[in-house]
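**Q** This is the structure alone, sequence omitted:
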């Protein structure tokens, strides 16, 4: 009996010591540094409007304090107005890469040769501010205030290229695997929602609609007012306050090979259904 008690005490002491060691290993302060920034058009200085979700502008942080062979932090995304903020970052040296409906800020060839690196390198401590200047694919805007008739919204939208086909090609072709189809505008969307953060992730599918374009058929409409209506046969109830945004995208995924083709957006507008 004494032997049993002796070994039991030893086992308990070892367990308690291990538990204390494990507790000490996890006893780190919570991350409290802040990174905030904005993504703007390099030509105009205007914010690059986006969607608040995985189809929007992706922000990827990689901490470099412990060497180059490290995993990136969990991705997060810009707000609809092109700004971003993360208040739970450990102090350290970082690289920040963004991916969105614009020329990639990091471009390399198939063999890994770096063509251009406009990602951000620096130390995050306290509140750190970052500004990215990029080249959006498209500019999307409402030509006039949308109208309402019998519970259906009619909007006039103008889509222009924020970067020309030749400029796009000069930047993207050196990466390899270039296709003239990349610059084709594939669709224009009218997103309708009860939420002011209206977009692909916050849309009401009953009322939202789209116009699709095959090949380069959109080109004849570039810069011209295009009429788009909310979904036919789906009446928006009288008295509702809804929000609308127009969006358009090209046949190019960012980052390359991801399969995600991201929209460029207009400003949101509020529409009151009489």
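**A** Nice, I can see it. For clarity, every value in this text was computed on a predicted model and none was experimentally measured.
**Q** contacts and neighbour counts: CA atoms only from here.
**A** Noted.
**Q** What ranges does the stretch 51-200 of the chain have for its helices?
**A** 165-172 (DSSP state H, counting those that start in this stretch).
**Q** Okay, one more to line up with it:
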């Protein structure tokens, strides 16, 4: 019996020893580094967009062939606090702007990287309420080398300040494909949504314009908050 007991004892010790590896502490740090920054044009103005489908930040860690992407914010900033410390190639991509240079940086603690971008288009707009009508006047400025200006859209919603192609209750489109870009840039346009506004409601509206590009990304005006008394 003593021999059997000794056998069981040593078997249990062996099992405990072999199982220790299961409970070893992971030697790698948690992904606690932060990468943040902003996209601005050459004048220092923020890149106004919508999200999702506004722009992404792509990071590739040294030694890894696999990129990781995360979405930016509608005001042109970006923030990700779940990144492993390390050396990365970082680039802003998938937006309505020309390609930018990739940046190499050590990401540790909080790392800030800003990108200067050239948007395909800049839209100067003014959007107001006239009784129950929503009226937008706007001008379109095109960067050299951008694709043909295809259309413009007046977008409005009464529930989301981030109004855009993804979030709107109503829109009207102006087809610009048959007008030369030179004529478009020399004009001021007025679009309206008649009889749409209700008293006592706050609306959000903006103008979006598409210059021909592979991803079909729009450039946007600022968002206008319109409170109807």
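**A** Structure's in. What do you need? Here the structure is a predicted model, which is why all the values come from computation and not from measurement.
**Q** residue in the second structure matching residue 214 of the first structure?
**A** Aligning on TM-score structural alignment places residue 214 of the first structure opposite residue 177 in the second structure.
**Q** Without its sequence neighbours, what residue ends up closest to the most centrally placed residue in the second structure?
**A** Geometric centre of the second structure, nearest residue: residue 72, 3.3 Å, by C-alpha atoms, centre = their mean. Excluding the flanking residues, the one nearest residue 72 of the second structure by C-alpha to C-alpha, 6 or more residues apart in numbering is residue 78, at 4.5 Å.
**Q** got the contact list for the one you found?
**A** Shown in contact with residue 78 of the second structure (C-alpha atoms under 8 Å, 6 or more residues apart in numbering): 35, 36, 37, 38, 57, 71, 72.
**Q** if we go to 7 Å?
**A** Neighbour list for residue 78 of the second structure: 36, 37, 38, 72 [criterion: C-alpha atoms under 7 Å, 6 or more residues apart in numbering].
**Q** for residue 181 of the second structure, same thing?
**A** With contact set as C-alpha under 7 Å, 6+ apart, residue 181 of the second structure has these partners: 148, 149.
**Q** Tell me the spacing between it and residue 95 of the second structure.
**A** For residue 181 of the second structure, the distance to residue 95 of the second structure (C-alpha to C-alpha, to the nearest Å) stands at 21 Å.
**Q** ok, back up a step: what does the residue nearest to the centre of the second structure correspond to in the first structure?
**A** Under TM-score structural alignment, residue 72 of the second structure pairs with residue 78 in the first structure.
**Q** For that match, give me its contacts.
**A** By C-alpha under 7 Å, 6+ apart, the neighbours of residue 78 of the first structure are 52, 56, 57, 58, 84.
**Q** cutoff 10 Å now
**A** 36-39, 48-54, 56-59, 84-85, 98, 100 (C-alpha atoms under 10 Å, 6 or more residues apart in numbering).
**Q** Could you do residue 157 of the first structure as well?
**A** Residues in contact with residue 157 of the first structure, defined by C-alpha under 10 Å, 6+ apart, are 140-146, 188-190, 223-228, 245-247, 266.
**Q** Could you tell me which helix of the second structure is the longest one?
**A** Secondary structure of the second structure per DSSP state H: the longest helix is helix 2-19.
**Q** Can you name the next helix or strand after it?
**A** Downstream of helix 2-19 of the second structure, the next assigned helix or strand under DSSP states H and E is strand 33-40.
**Q** For residue 200 of the first structure, what is the corresponding residue in the second structure?
**A** Counting by TM-score structural alignment, the partner of residue 200 of the first structure is residue 165.
**Q** hang on, its match packs against residue 152?
**A** No: in this structure residue 165 of the second structure lies outside contact range of residue 152 using C-alpha atoms under 10 Å: 11.3 Å.
**Q** between the two, what contacts are shared?
**A** Residues touching both residue 165 of the second structure and residue 152 (C-alpha under 10 Å, 6+ apart) are 207, 208, 218, 220.
**Q** Relative to residue 43 of the second structure, which of these is nearest.
**A** The shortest gap between residue 43 of the second structure and any of those belongs to residue 220, at 16.5 Å (C-alpha to C-alpha).
**Q** Need the nearest residue in space to that closest one, chain neighbours excluded.
**A** Excluding its sequence neighbours, the residue lying closest to residue 220 of the second structure (C-alpha to C-alpha, 6+ apart) is residue 208, at 4.5 Å.
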